[in-house]
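K.L.:
A structural model of the following input is requested.
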Amino acid sequence: MSIKIIALGSGVCANGCAPGPRRFPPGFLIDYNQQLLLMDASEGIRYRIEDAGYDYGLLQEVFLSHVHPDHAAIAQLLQAKLCRALWGEPKAGVEMMNVYLHEASVQGFEQSWAWHHPEAGEKMNHFPDKFNFNIQPIRGSWEKEVFSGLTIKAFGVYHGFGQHPALGFRIQTKEGVIVYTGDTGIVDSLFENVEKADLLIADCGTRIGREETGGYGHMGPGQCGLLAYRGQVKELWLTHYVGFDAPAAMESEARKSGFAGELKVATDGLVWERS
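P.N.:
So this is what the prediction gives:
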């Protein structure tokens, strides 16, 4: 029994703004005993799944923290799965996918899908004998055992001036606990849900010195460090940062909270695994 998580994207909604290597927008792939779960699906995510050594066609469980385009290019992934089912060799797992997103964002997805596929009429699944997907509305406190031995819990967070429905996720297995904040400012729900996590993947979209709790809805490295320290987290990844601050400066700022655990400024391809 094992769990592995791969950072398929540690970047933001734009590139070319800051020095440093190219980083793709968010996506985190979990391999739990050869069962795949994806948190956030930015553009081109299927290629990055393949680059990590996996078959995107076998991905069946996708969780969206929120539906900003750099996190939720979900129509493209669904179309890729559909066409794979139509044209590819028959393979168990290719024929379906579940997409979980905040209940307040479901209607917007349905309208978008109809815009992409007007030829399907009112059907969401227009080749039901080949491929079916399910849109699962969820909210904070929702919880499910997605795979035997792996439970995921959603919790509400703060983003887009509080106007954008957004979620974080806590994944629990006997091998370890992973928490992904999604995009958020620092709020009480984070402290309640990161407690004693083995790995905390924290949004670090605010620059050093510009951290504030009442802003748009991102954290800075000092806030991420404080969250990890108070939650007694074992390992912290700082992700979704633009790149204006040097990694060493980000680490130093996060350490000011007193956090003494493992700390990494995430880059694409970073891996964490336990068995």
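K.L.:
can we go C-alpha only for contacts and neighbour counts from here?
P.N.:
Noted.
K.L.:
Now name the helix or strand holding Tyr229.
P.N.:
Assigned by DSSP states H and E, Tyr229 falls within helix 221-230.
K.L.:
What of Met97?
P.N.:
Element membership for Met97 (DSSP H and E) is strand 96-102.
K.L.:
Also Lys81?
P.N.:
Assigned by DSSP H and E, Lys81 falls within helix 74-87.
K.L.:
Another for comparison:
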Amino acid sequence: MLTVIFLGTAGSLPTPERSPSAVLINREGELLLFDCGEGTQRQMMRAKTGMMSLDTIFITHHHADHILGIPGLLETMAFQGRRDPVTIAGPPRTSEVVELFGRLCYYSRKFPVRALELEPGDVLRRDGYEIEAVRTSHSIPSLGYCLREDTRPGRFNRERASALGIPPGPLFGRLQRGGAVEVGGRTVRPEEVMGPPRPGRKIVYTGDTRPTPEVEEASRGADLLIHDGSLDDGMADWAAETMHTTAGEAARLAERAGARRLVLTHISSRYSDDVGPLLADARKHFPSVQIAEDLLKIEVKLRDL
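P.N.:
Modelled structure (predicted):
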């Protein structure tokens, strides 16, 4: 299971329909939060995600609409009796932000909150996957993140194994785990009965940014690219001035990277009544695109190729 839940999809200003930026990934029950705008804890409650298994909050940058939900989320965890530590990872000065939040929540917590400052290219290794910090381009120091699962073994060919004289049972399992077996005086190696390795899943989340070569490279073959798509192409000059991305620019990047699916988020409040211009601009360049809405859930499936 790998589910992406869009808790907040607004641009710099929230609207009645859109909360500030926050994206939650549920991987096999492990929760990873990317940005934490104001009201994120309430959005988690509405999405019925739980929050006690959340151990890391990844911040793209320190603008208020991406971090102001952290104190309230930590306080709710404290009220619920949390004891396990929480890590807040982000660009330089994340330690200062965590210290400030500590002052706001003075004495109310019984669990440690740790700061982890990252640079582009830093990789956090987890069980079965890794998260890489990706260089982005915004008006203050910023990062995107690439979640990349480990490569999976190929499919086991039972017919081929039986033809080689291997009896069903423990020897099948040993081959599937990468070990050779001895049968009938010969050695059977895993590559004789296993198909080619299969890719894990890849999700890229950019936060606020201009299109960058680093994001494009990280997004190569991504199952899901979640990109800043704040403005339509008619506002390209304003997007460049404010260090955001138009829908068409994000779609062209997704097309060049060979991403499988694009979701645009951080939607400007000027599109509160109609996101059609964003969708139209993006679809000129990339067909598999949608505009994120609050509480949208996307299940990212495993694939063989």
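K.L.:
returning to what we had before: got a list of contacts for the strand holding Met97 of the first structure?
P.N.:
Contacts to strand 96-102 of the first structure, defined as CA atoms under 8 Å, 6 or more residues apart in numbering, come from residues 59-66, 131-139, 165-167.
K.L.:
For whichever residue in the first structure pairs up with Arg93 of the second structure, the count of nearby residues, please.
P.N.:
Residue pairing (TM-score structural alignment): Arg93 of the second structure is matched to Ser105 of the first structure. Applying other CA atoms under 10 Å, we find 16 residues neighbouring Ser105 of the first structure.
K.L.:
Hmm, Gly248 and Asp281 of the second structure touching each other?
P.N.:
Yes: between Asp281 of the second structure and Gly248 there is a contact under CA atoms under 8 Å: 5.0 Å.
K.L.:
residues in contact with Gly11 of the first structure?
P.N.:
Listed by CA under 8 Å, 6+ apart, the contact set of Gly11 of the first structure reads Arg23, Phe24, Pro25, Pro26, Thr239, His240, Tyr241, Val242.
K.L.:
can you do 6 Å?
P.N.:
Arg23, Phe24, Pro25, His240 (CA atoms under 6 Å, 6 or more residues apart in numbering).
K.L.:
How about Tyr180 of the first structure?
P.N.:
Residues near Tyr180 of the first structure by CA under 6 Å, 6+ apart: Gly168, Phe169, Ile201.
K.L.:
Just give me the closest of those to Lys144 of the first structure.
P.N.:
Distance to Lys144 of the first structure across the contacts of Tyr180 of the first structure (CA to CA) is lowest for Phe169, with 11.3 Å.
K.L.:
Tell me the secondary structure at that closest one.
P.N.:
strand (DSSP: H, G, I helix; E, B strand; the rest coil).
K.L.:
which residue sits closest to the equivalent of it over in the second structure, ignoring its sequence neighbours?
P.N.:
Phe169 of the first structure maps onto Tyr145 in the second structure, with residues paired by TM-score structural alignment. Counting by CA to CA, 6 or more residues apart in numbering, Ala133 is the residue found nearest to Tyr145 of the second structure once chain neighbours are left out, at 4.8 Å.
K.L.:
repeat for Thr3 of the second structure
P.N.:
Residue nearest to Thr3 of the second structure in three dimensions, not counting chain neighbours: Glu299, with 4.5 Å by CA to CA, 6+ apart.
K.L.:
distance of Val263 of the second structure from Glu96 of the second structure?
P.N.:
Using CA to CA, to the nearest Å, Val263 of the second structure is found at 32 Å from Glu96 of the second structure.
K.L.:
The two: which has the busier surroundings?
P.N.:
A count of neighbours by other CA under 10 Å puts Val263 above the other of Val263 of the second structure and Glu96, at 22 against 11.
K.L.:
ok, back up a step: neighbour count for Asp281 and Gly248 of the second structure, which is higher?
P.N.:
Higher neighbour count among Asp281 of the second structure and Gly248: Gly248, with 24 against 20, using other CA under 10 Å.
K.L.:
for the first structure, what spans make up the helices?
P.N.:
Applying DSSP state H to the first structure gives helices spanning 45-51, 74-87, 106-116, 188-193, 221-230, 247-255.
K.L.:
Show me how far stretch 235-252 of the second structure is from its chain's centre.
P.N.:
How far stretch 235-252 of the second structure lies from its chain's middle: 21 Å, per CA atoms, centre = their mean, to the nearest Å.
K.L.:
Pull out the buried residues from that stretch.
P.N.:
With burial defined by 16 or more other CA atoms under 10 Å, the residues of stretch 235-252 of the second structure counted as buried are Ala236, Ala239, Met243, His244, Thr245, Thr246, Ala247, Gly248, Glu249, Ala250, Ala251, Arg252.
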